[in-house]
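Peer 1: I would like to see how this sequence folds:
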Amino acid sequence: MMGESRKPLLFVSSSGDGVSNSLRVIATELARRGTEDLWFAADEERRADIEKIDVGTGVRFASLGDPVLEYSPSTWDDEVYRQIVQRSRWKAHRTVVRHTFGVATQAESFWKLSALVEEIKPALMIFDSVNPIALPVAFMWKVPYVLSSPFMPSNLFMTDTPRGFPMMHTGLPLNMSFQQRVYNTYFKTRAALMFLHPTMLKQIRESFAAVKSLQLPRKELTHPAAKTNFAELILCYSVFGLEYPIPVPEKLHMIGAVIPPLPEAQGDDDLSRWLDANPSVVYMGFGTITRLTRLEVHALVEVARRLDGRHAVLWKLPEKQQHLLPPWDDLPPNLRIESWVPSQLDVLAHPNVRLFFNHGGGNAFHEGLYFGKPQVIRPLWVDCYDQAVRGVDSGVSLTVDDPQTVDVEDVLDKITRVLDNPAFRERAEHFSKVQREAGGVRAAADLILGSPALK
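Peer 2: Down below sits the predicted model:
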């Protein structure tokens, strides 16, 4: 329906495809419906993605400047990356918090966003749950907002979870052994005490000072649950049954993965023909953040070689990492490597893709299940461990024994077990049905357009 809303709507995205893509898909759906005066504020690197939205009323892009290198995971230096993907989950959690905490590190983007809000006077803001600047801007200009999250809902409501619930980023199951309960308590305690470290105290003081200078309510705005407490709506791209049972407010809507109309892109005819010609394909894609080593790349090639004769392997490997490959004439014939695919969603939707081998990111995990694909997961960092353990407990995936390495025998064992046991596919297809019934992007658009702020 054309003209469903004439009041400005402002999307605000953090750096990184993981949180930006969902917002882009929702903004595109609103434009498709004829919603007028849509804005999308993000780092300059997102400009091309937004400006190519050419459906309906379109979306106007507003630049918040260049990405803050210290904040964006894709631009962290190698030392910070190593700290994030290290064996200690506690230390990885600490690294992420230290590099993403507070408003002070993004002062320039904050003021750009504030000026934009003053100019366009949005009736509603929609922003991701890890955005450090959107909440204080919404407070400053008294703009109601919708919170967007690709993570498990417990990530948002950790302060309200029952006693003994697995702490986020631990990758612990709901039903823990005694040793796991001890580690969970240790992790939670250190996570709380971390904010007493001089580095964190300095960041807290800077954030408090920034909030005070803006004459904003410090107590409310700096509360750990501030974003969820004051949100008008919370959109979470998961479904219950994957997440463990927790109490949640009525304003939380579990809508599953947000998938655009498919095919998403004009397909690569050669790739489409290759998928059509191979009745059983293992798709390997490890997100935009993963930085594989030469040993890991060679081990994954060996995994493909050992699957030859039974399964083909499609591997999306960034061009900047392809120099780590063996010589091209030494690659197994069942392996196809692409530096880029027109649409990962189109690949996952193909009926010949039988298994998704991925890093456990929130989007990858839920998108794979949306298309009924069982998975093998090699968790990359923090929240990936949480998706991985819920995948195991939901019967849709297996996790490699040691994510710090690529053990050829272990990976082959996990892939073979998932492919040979129809229960994994059946459970994945069950959650495909649940996600589609949850509504996805259509539900997100309906909920936003039904906001009292737009009446």
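Peer 1: contacts and neighbour counts: CA atoms only from here.
Peer 2: Noted.
Peer 1: Just the strands from the stretch 201-350 of the chain, written as ranges.
Peer 2: 233-236, 252-254, 281-285, 312-316, 335-338 (DSSP state E, counting those that start in this stretch).
Peer 1: Tell me which of those strands sits nearest to residue 433.
Peer 2: Nearest of the strands of the stretch 201-350 of the chain to residue 433, taken as Cα to Cα: strand 252-254 at 13.9 Å.
Peer 1: If you count contacts, what does the closest one end up packed against?
Peer 2: strand 233-236 (3 or more Cα pairs under 8 Å, 6 or more residues apart in numbering; DSSP states H and E).
Peer 1: that older thread, Serialize the strands of the stretch 201-350 of the chain to a markdown table and add fields for distance to residue 148.
Peer 2: As requested, those are exported to a markdown table (distance: least, Cα to Cα, whole Å):
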| stretch | distance to residue 148 |
| --- | --- |
| strand 233-236 | 5 |
| strand 252-254 | 10 |
| strand 281-285 | 24 |
| strand 312-316 | 27 |
| strand 335-338 | 31 |
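Peer 1: quick one, which of these is packed in tightest?
Peer 2: strand 233-236 (a mean of 25; mean count of other Cα atoms under 10 Å).
Peer 1: For that strand, what is the distance to the chain centroid?
Peer 2: Its chain's C-alpha centre and that of strand 233-236 lie 14 Å apart, by Cα atoms, centre = their mean, to the nearest Å.
Peer 1: same question, stretch 402-419
Peer 2: 23 Å.
Peer 1: what do you get for stretch 368-379?
Peer 2: 14 Å.
Peer 1: Now tell me what touches it from outside.
Peer 2: 256-257, 348-349, 353-361, 385, 388, 396-400, 403, 414-415, 418, 424-425, 427-433, 435-436 (Cα atoms under 8 Å, 6 or more residues apart in numbering).
Peer 1: sorry, back to before: which one of the strands of the stretch 201-350 of the chain lies nearest to residue 407?
Peer 2: Per Cα to Cα, nearest to residue 407 of the strands of the stretch 201-350 of the chain: strand 281-285, 15.3 Å.
Peer 1: One more, so I can put them side by side:
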Amino acid sequence: MANTSLLPRRQSLVPFICFCVMIFTLPSSQGGNVLITTSLGEGSHYFVGKTIGKYLVKHGHNVTMLVSKAYAHRAENPDDAELNFIVFHQSAEQIESVKERHLSYSKNALEPSGAAYLYKLIQAHRKGAADDCDELLGQNPDVMRRLEEGNFDVVVYDMIWLCSLLLAMKLNVPAVLSSPMAAPTMLSMYAGNPVNLASTPDVMNGYNNKMTFFQRVNNVLANRVLYSVLEYHHVPYNSIRERHQIRPDLSGSISNLVGTYTDLFLVNLDFAVEFPLPLNPNIITMGGITARPASPLPNDLEAFMQSSGDGGVILFTLGSYVTHIKPEFLEPFAEVFQRYPQQKILWQLAGEPKFKLPPNVKTMPWLPQNDILGHPKTRLFIFHGGNNGFYETVYHGVPAIIIPLTGDAIDQGVRLKHHGFGIVLDKTNVTVDILRVAIDTILNNDSYSEAAKLLSSRLRSRSMHPGDRAAFWINHVIKHGGSYMRSPLIELNFIQRNLLDVIAFFLAVISVILVISCYCMKCTFRCCKRMCFTTKEKHD
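Peer 2: You can find the predicted model right below:
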């Protein structure tokens, strides 16, 4: 017979055992407080920051997103309930300015790419972004008090708004830079990463890593122009820093401080598709951070996908920044989609179109892009070339047509063409015939789909998801700091960094040796001549 007198004692141990199991199975990392301010609350830069935040929460950290009042609705999104939000106040005039600046991407989307386009875009944002910063630091006492009482261990910021770096300095906490763009040359300038412009194309150049002589010349010039434009963009933050007395003990301009104050650089690239280049230990790749296994679609969207039959679905979007564009640019798409009744088309389009849509087209103001790309019915992705969309289509192995519109989109087009899983079209020459040829080529040629699947397999073959990698390294900075990983190159000036002083020294040494050699040869020649003349006189 069982000893029933022991049952109550055993039962009383059950809660204690469960408590012990819970304690010992908690994540080993102690949760930190992380402030993320990767943009004012809109666009791909915000979505990358939010994704980093969700992975940090998964790893046991407390995450707070700082957003502008212009995008206060972000704090009410039930999908982001695990994140905390601080909304900083802005005047009605400044809120309108924020939204107008966001629309400037749409207004300038069809402008020719290049240095002039970049300058025009930065000019549209420069003063407004600085005013946002001034308003945050000087006219939001309650928000600043909450930030100071937040006991943050680290600030994750974005180059798009360097006020975030000033905020990290004001709170006296480490800073981690998040870059949604690949842009290796741009980051290298600030992180002190050695980069060879002979084989590493600069951002927005449209070159691959095998450049001709004149392309290399242009690459070097473009790199200097880009640096100058960014320096111009950063100038107002130096005045703001001085006005608000932020860390006067630290020397250097705000551009210098990007390298000397930042502990870690998170960059949205992966060498499964990027051109090879060396990286410092404090530059961590997180290519494809927004890409993940597809989640089930809403019922109405799933029904639409299934209704496509064997023809499948073509997904078309111009991204989160280009939400309004002139109808003349979009009309050829509506016309060409009409010629593919066997396919269904999902089109992300804000507002009502000013032209007639064919019956096989479904428009929505927002689409779960990653989940649609991961659906077995998706056959082709036509998009503007954003880096997040690029990595999502690679992750899911879907061939693509890129029409580079803004920023670094032209660079994604180069990689798409280089790896052979899609076609690049010129935004200044998008016609029905050109679209038809491009779509037919991809749908009727299996090589594009096979190349996409090969890249997908390569990208997925990694030890951890880039979100987990980003969270791991941010946690590392919280625990151990990251200054020990900084490159010593950031302490050197242009002459020292490029060894121009050493080259000058060698040239000087060689020049001295040549001068001495010439002098010795001249003396030897004179001696020989004198000896010959003396001998001749004696002979005579």
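Peer 1: Excluding covalently adjacent residues, which one is nearest to residue 238 of structure 1?
Peer 2: Leaving aside its chain neighbours, residue 238 of structure 1 sits nearest to residue 256 (4.3 Å; criterion: Cα to Cα, 6 or more residues apart in numbering).
Peer 1: residues contacting residue 229 of structure 2?
Peer 2: residue 119 are the contacts of residue 229 of structure 2 under Cα under 8 Å, 6+ apart.
Peer 1: Test my guess that the residue nearest to residue 238 of structure 1 contacts residue 237.
Peer 2: Yes - between residue 256 of structure 1 and residue 237 there is a contact under Cα atoms under 8 Å: 4.3 Å.
Peer 1: More neighbours: which of the two?
Peer 2: residue 256 (30 against 27; other Cα atoms under 10 Å).
Peer 1: Distance-wise, check the alignment partner in structure 2 of the more buried one relative to residue 179 of structure 2.
Peer 2: Structural alignment (TM-score structural alignment) places residue 256 of structure 1 against residue 287 in structure 2. According to Cα to Cα, to the nearest Å, residue 287 of structure 2 stands 10 Å off from residue 179 of structure 2.
Peer 1: Between the two, which contacts overlap?
Peer 2: Shared contacts of residue 287 of structure 2 and residue 179, counting by Cα under 8 Å, 6+ apart, come down to 267-268.
Peer 1: related to what we said a few turns ago, which ones among the contacts of stretch 368-379 of structure 1 lie within strands?
Peer 2: Those of those mapping onto strands are 353-358, 397-399, per DSSP state E.
Peer 1: May I ask which of those has the most neighbours?
Peer 2: Neighbour tally across these (other Cα under 10 Å): the maximum, 30 neighbours, falls on residue 397.
Peer 1: Quick one: residues contacting that residue.
Peer 2: So residue 397 of structure 1 contacts 374-377, 388, 391, 418, 424 (Cα under 8 Å, 6+ apart).
Peer 1: Could you find the counterpart of it in structure 2?
Peer 2: Per TM-score structural alignment, residue 397 of structure 1 is aligned with residue 422.
Peer 1: okay, now the residue nearest to that match when sequence neighbours are not counted: neighbour count?
Peer 2: Spatial nearest neighbour of residue 422 of structure 2, chain neighbours left out: residue 400 (4.7 Å); criterion: Cα to Cα, 6+ apart. Residue 400 of structure 2 has 32 neighbours, counted by other Cα under 10 Å.
Peer 1: how about residue 11 of structure 1, secondary structure?
Peer 2: Under DSSP: H, G, I helix; E, B strand; the rest coil, the three-state class of residue 11 of structure 1 is strand.
Peer 1: Next, the contact list for it, please.
Peer 2: 23, 27, 38-41, 125-127.
Peer 1: ok, now residue 478 of structure 2?
Peer 2: 32, 153-154, 174.
Peer 1: And the counterpart of residue 316 of structure 1 in structure 2, how close does it get to residue 396 of structure 2?
Peer 2: Using TM-score structural alignment, the equivalent of residue 316 of structure 1 in structure 2 is residue 348. Remark: distance between residue 348 of structure 2 and residue 396 of structure 2 (Cα to Cα) = 19 Å.
Peer 1: and what of residue 232 of structure 2?
Peer 2: For residue 232 of structure 2, the distance to residue 396 of structure 2 - Cα to Cα - is 39 Å.
Peer 1: more crowded one of those two?
Peer 2: residue 396 (27 against 14).
Peer 1: Max pairwise distance over the contacts of residue 11 of structure 1: which two?
Peer 2: 38 and 127 (13.4 Å).
Peer 1: Can you show me the helices along the stretch 101-250 of structure 2?
Peer 2: 115-138, 141-149, 163-171, 184-191, 213-243 (DSSP state H, counting those that start in this stretch).
Peer 1: Tell me which other helices or strands the fourth one touches.
Peer 2: It stands for helix 184-191 of structure 2. helix 213-243, helix 254-261.
Peer 1: Could you do the second one as well?
Peer 2: Where contact means 3+ Cα pairs under 8 Å, 6+ apart, helix 141-149 of structure 2 is packed against strand 84-88, helix 115-138.
Peer 1: Now render these as a markdown table, adding mean neighbour count.
Peer 2: Below are these laid out as a markdown table (neighbours: other Cα atoms under 10 Å):
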| stretch | mean neighbour count |
| --- | --- |
| strand 84-88 | 18 |
| helix 115-138 | 18 |
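Peer 1: show me the contacts for residue 253 of structure 1.
Peer 2: 233-236.
Peer 1: Residue 205 of structure 2 maps to what in structure 1?
Peer 2: Match for residue 205 of structure 2 (TM-score structural alignment): residue 170.
Peer 1: if I pick the residue nearest to its match when sequence neighbours are not counted, what's in contact with it?
Peer 2: In space, and not counting its chain neighbours, residue 170 of structure 1 is closest to residue 89: 6.2 Å by Cα to Cα, 6+ apart. Contact analysis of residue 89 of structure 1 by Cα under 8 Å, 6+ apart lists 169-170, 381-382.
Peer 1: Which two of these have the greatest separation?
Peer 2: 170 and 381 (10.0 Å).
Peer 1: more crowded one of these two?
Peer 2: A side-by-side neighbour count of residue 170 of structure 1 and residue 381, using other Cα under 10 Å, places residue 381 first with 26 against 23.
Peer 1: quick one: the more buried one and residue 93 of structure 1, what's the gap?
Peer 2: For residue 381 of structure 1 relative to residue 93 of structure 1 (Cα to Cα), the value is 8 Å.
Peer 1: joint contacts of these two?
Peer 2: residue 84.
Peer 1: just to revisit the earlier point, what's near enough to touch the match of residue 316 of structure 1?
Peer 2: 316-318, 363-367.
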